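Enquirer: just the structure for this:
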Amino acid sequence: MTAYEVAVRAAASLGEGPTWDPAADRLIWVDVLGSRVHTYDPATGRRTVRTTDQHLGAAKPRTGGGLVLNLRDGVGLLDPDGTFRWLHHEPVPGRRANDAAVAPDGSLWAGTMRYDEAAGGGTLSRLTADGAVETVLPSVAVSNGIGWSPDGSRLYYVDSPTRRIDVFDLDGERAVNRRPLAEIEEGAGFPDGLTVDAEGCVWVALWDGGAVRRYTPDGDLDRVLLLPAPRTTACAFGGPDLTDLYITTARIGLDRPHPVSGSLLVVPGAGKGLPQPAFAG
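Expert: Next comes the predicted model:
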C-alpha cells in the first residue's frame, strides 16, 4: 500500500476535481453530489466549505479572483465577494456537470454527463471568458479527466466507460487525431480524473480500482499508487513546490466504505506537477 496521509478527513459522497490555487496557496476540491466546494490550506490546516445551489463537477480559480463553477445547468462565475452570475446557462433535463479543466490559454474545458450515464448523453465543451461556447465532443457518456502536455501540443481525455485515456493533437484551438494512449484492463477499475506532470506523464485515478496510475507520453505504465479507498476519483499536484499528489475519493455506492472513503488524501513527494492556469474570465 502506498504511503499516504489524510489531508482532510471528510465523508464526501463524490469527492472530485482537486486543483491547486497558487494565488492563495490552497487546494480546491468539490463534493459533486453534496453540492459543496472545499478549500484546504496545507500550511495552516485551514479549511472552508461552501454549499452551492446545484450539483457541481468542478471549481477552478479565476485570474481576477473567485471561482468558475461547472454546475448542473451550466457554467457560472463566483466573485470574491460571493456574487454569482451565469457565464453560460444551458439546463438539460437529466444531465449534470462533471470534470473540467483550464487550458493553457485560460479557456475552460467543461464536461457533462447524464445522471443515468447513458451513452451519448454527455458533452465536452470549450468556454472562453466572454461566454462563447464551442462543443468539442458532442456525444460522450461520462466526461472525465482532461489535461494538456507541458508544451501544449497534446490534450489527454477520459470518457470513463471506454476504459481508455485518449490523446488528441491540438491544432490551434481544435482537438484532432483522437487515439488511445492507454487502456485500463478489466477488473482494474475505470479511468476517472487525471493530471499531467512536469515530465509529460499522465496520472489517472481509477474508480473501483483503489489506485492512481502514471503513464508515460508513449502510453507505458510506469508507476502504480495503491490506496485503501476503492473509489479514487481524481488527482492533482499541489503544495508550494507542486510535489505532493492530492487524491479525491468517494463513498457513494459502497456498502462498507473504507474509513478514508470520501476524504482528501495526499502522497507527499510523489512527483513534480505543472503550474495550473487560472480561468481568464
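
Enquirer: CA atoms for contacts and neighbours, from now on please.
Expert: Will do.

Enquirer: so residue 142 is in contact with residue 115, correct?
Expert: No - with contact taken as CA atoms under 8 Å, residue 142 and residue 115 are classed as non-touching, separated by 9.3 Å.

Enquirer: against which helices or strands is the one helix or strand residue 101 maps to packed?
Expert: Here residue 101 sits within strand 95-102, counting by DSSP states H and E. For strand 95-102, the elements it packs on are strand 15-21, strand 56-61, strand 67-71, strand 108-114, strand 143-148, judged by 3 or more CA pairs under 8 Å, 6 or more residues apart in numbering; DSSP states H and E.

Enquirer: could you export these as TSV, including distance to residue 178 and mean neighbour count?
Expert: Rendered in TSV, the data for these read as follows (distance: least, CA to CA, whole Å; neighbours: other CA atoms under 10 Å):
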stretch	distance to residue 178	mean neighbour count
strand 15-21	24	29
strand 56-61	24	28
strand 67-71	24	27
strand 108-114	16	26
strand 143-148	13	28
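
Enquirer: quick one: closest of the ones you listed to residue 224.
Expert: strand 143-148 (17.5 Å; CA to CA).

Enquirer: quick check: longest strand in the protein by residues?
Expert: When every strand of the chain is counted residue by residue (DSSP state E), the longest turns out to be strand 174-183.

Enquirer: which other helices and strands does that strand contact?
Expert: Packed against strand 174-183, as judged by 3+ CA pairs under 8 Å, 6+ apart, are the following elements: strand 164-171.

Enquirer: just how off-centre is the strand it packs on within its chain?
Expert: Here the centre of strand 164-171 is set off from its chain's centre by 17 Å, with CA atoms, centre = their mean, to the nearest Å.

Enquirer: quick check: which helices or strands does that strand pack against?
Expert: For strand 164-171, the helices and strands in contact under the criterion 3+ CA pairs under 8 Å, 6+ apart are strand 154-159, strand 174-183.

Enquirer: go with 10 Å
Expert: strand 143-148, strand 154-159, strand 174-183, strand 190-196 (3 or more CA pairs under 10 Å, 6 or more residues apart in numbering; DSSP states H and E).

Enquirer: and residue 122, which of those strands is closest to it?
Expert: Proximity of those to residue 122 was assessed by CA to CA; the nearest stretch is strand 143-148, lying at 6.5 Å.

Enquirer: angle of the closest one against strand 15-21?
Expert: Strand 143-148 runs at 20 degrees relative to strand 15-21, counting by axes from the mean of the first three to the mean of the last three CA atoms, to 10 degrees.

Enquirer: run the angle between strand 143-148 and strand 190-196 for me.
Expert: Using the same axes, to 10 degrees: strand 143-148 against strand 190-196 is 20 degrees.

Enquirer: and strand 143-148, what does it pack against?
Expert: For strand 143-148, the helices and strands in contact under the criterion 3+ CA pairs under 10 Å, 6+ apart are strand 95-102, strand 108-114, strand 122-127, strand 154-159, strand 164-171, strand 190-196, strand 202-207, strand 232-238.

Enquirer: another for comparison:
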Amino acid sequence: MHRNGFLSLAILSSVVNLAQMVNIERLSVDGITLGEGPHWDVKSQSLFFVDIRGPTLFKYTPATEQIVSIKTGTDPVGFIIPVKGKKDHFVIGEKLNITLIHWDTTSNQIVSKEVLDTLPEPSTNRINDAKCDASGRLWLGTMTDGKDIEDGAGSFYSYTKKGGVKKQLKKITISNGIATPTNNEKFWEYTRYGCLA
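Expert: Next comes the predicted model:
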C-alpha cells in the first residue's frame, strides 16, 4: 500500500485457485493517504479496501470499473470484511473497535453500526489489518497510531462472536499481510521484522 496519494492493489480476475494463473491489474485511486486491507469478495466480484486516515471504506467492481466510497466517522479504519450470507454487512476495525456495519453500497449510506467488541489496548494504538480464516474467526493486529511507530507496542488477536476477543501474541510492531489458507493448518502474517507461520 502507498501513502503518496494513490493505491496499488492486486485485482484477481477470477476465483483464485493456486494451480491457475491470475491476471493482476493496478488500481489507482486519487486522494488515499494510507490504503490498507484489500479483500476480494468472490460473490460480488468486488474488491473492498480502506483508507485508514480517510477514514473511508471503498468498493471497486472491475466489471463496471465503479468505485463507491463512504467515510465511517473520525477514527482510523483498518480493515473491511464482508459478512458471509448478509448482503451489504461488513465487519470493520475502527481505532480499537471491531464494528458490524450495514453499508448499503447501492444508495451509498451507512444504515447501522454496532460495536461488537473493543480490544484491550492503550489509546495510542489502533487496528491495522485483519482477515477471517476458513472457520469464520477474525484475526487482527494492532500497532502504534501515529507517525512514530513504537517497536513491540502492538498485539495480535482472534475474535469470534461466541468467544469474544482473545490475545494470541504480544510485542508485535506492525501486523500486516495477514493470510490464512482454506484448510486452517497454517497462518501467515507479515510483521515489521519477518513472517510468522
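
Enquirer: quick one: TM-score?
Expert: Put the two chains on top of each other and the TM-score (TM-score structural alignment, normalised by the length of structure 2) is 0.76; 163 aligned residues with a CA RMSD of 1.9 Å.

Enquirer: about what we covered before: shared neighbours, residue 142 and residue 115 of structure 1?
Expert: Counting by CA atoms under 10 Å, 6 or more residues apart in numbering, the contacts common to residue 142 of structure 1 and residue 115 are 97, 121, 122.

Enquirer: most neighbours of all these, which one?
Expert: Comparing those on neighbour count, residue 97 comes out first with 30 neighbours (neighbours: other CA atoms under 10 Å).

Enquirer: counterpart of it over in structure 2?
Expert: Taking TM-score structural alignment as the alignment basis, one finds that residue 97 of structure 1 is matched in structure 2 by residue 127.

Enquirer: quick one: neighbours of the aligned partner of residue 170 of structure 2 in structure 1, just the number.
Expert: For residue 170 of structure 2, the aligned position in structure 1 is occupied by residue 138, per TM-score structural alignment. For residue 138 of structure 1, the number of neighbouring residues by other CA under 10 Å comes to 12.

Enquirer: in contact with residue 138 of structure 1, which residues?
Expert: Neighbouring residues of residue 138 of structure 1 by CA under 10 Å, 6+ apart: 120, 121, 122, 123, 124, 125.

Enquirer: one more pass at 7 Å, please.
Expert: Counting by CA atoms under 7 Å, 6 or more residues apart in numbering, residue 138 of structure 1 touches 123, 124.

Enquirer: check which helix or strand covers it.
Expert: Residue 138 of structure 1 is located in strand 133-140, with elements delineated by DSSP H and E.

Enquirer: can you give me the buried ones in that strand?
Expert: Within strand 133-140 of structure 1, the residues that qualify as buried by neighbour count (16 or more other CA atoms under 10 Å) are 133, 136, 139, 140.

Enquirer: again with stretch 31-49 of structure 1
Expert: Quick answer for stretch 31-49 of structure 1 (16+ other CA under 10 Å): 31, 32, 33, 34, 35, 36, 37, 38, 39, 40, 41, 42.

Enquirer: tell me which of those is nearest to residue 211 of structure 1?
Expert: The closest of the buried residues of stretch 31-49 of structure 1 to residue 211 of structure 1 turns out to be residue 31 (CA to CA; 19.3 Å).

Enquirer: that closest one touches residue 16, doesn't it?
Expert: Yes - checked against CA atoms under 7 Å, the pair residue 31 of structure 1 and residue 16 is within contact range at 6.1 Å.

Enquirer: nearest to residue 148 of structure 1, of the helices and strands packed on strand 143-148 of structure 1?
Expert: When those are compared for distance to residue 148 of structure 1 using CA to CA, the nearest one is strand 154-159, at 4.6 Å.

Enquirer: the closest one vs structure 2, mean deviation?
Expert: Per the superposition on structure 2, strand 154-159 of structure 1 and its aligned residues are separated by 1.1 Å on average (mean CA distance after the TM-score superposition for structure 1).

Enquirer: what's the matching range in structure 2 for that strand?
Expert: Using TM-score structural alignment, the residues of structure 2 aligned to strand 154-159 of structure 1 are 186-191.

Enquirer: and the helices and strands packed on strand 95-102 of structure 1 as JSON lines, adding distance to residue 81 of structure 1?
Expert: Converted to JSON lines, those look like this (distance: least, CA to CA, whole Å):
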{"stretch": "strand 15-21", "distance to residue 81 of structure 1": "18"}
{"stretch": "strand 56-61", "distance to residue 81 of structure 1": "14"}
{"stretch": "strand 67-71", "distance to residue 81 of structure 1": "11"}
{"stretch": "strand 108-114", "distance to residue 81 of structure 1": "22"}
{"stretch": "strand 143-148", "distance to residue 81 of structure 1": "29"}
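
Enquirer: relative to residue 165 of structure 1, which of those is closest?
Expert: Closest approach to residue 165 of structure 1 among these (CA to CA): strand 143-148, 8.5 Å.

Enquirer: and the closest one against structure 2, how far off on average?
Expert: For strand 143-148 of structure 1, the mean distance from the matching residues in structure 2 following superposition reads 1.5 Å, by mean CA distance after the TM-score superposition for structure 1.

Enquirer: how about residue 82 of structure 2, what's its match in structure 1?
Expert: Aligned against structure 1 - with TM-score structural alignment as the criterion - residue 82 of structure 2 pairs with residue 61.

Enquirer: distance of that match from residue 48 of structure 1?
Expert: In this structure, residue 61 of structure 1 and residue 48 of structure 1 are 15 Å apart, going by CA to CA, to the nearest Å.

Enquirer: try residue 194 of structure 1
Expert: Shown here: residue 194 of structure 1 relative to residue 48 of structure 1, a distance of 24 Å by CA to CA.

Enquirer: name the nearest residue to the aligned partner of residue 95 of structure 2 in structure 1, ignoring sequence neighbours.
Expert: In structure 1, the residue paired with residue 95 of structure 2 is residue 72, using TM-score structural alignment. Among residues not flanking residue 72 of structure 1 along the chain, residue 96 sits closest, at 4.1 Å (CA to CA, 6 or more residues apart in numbering).
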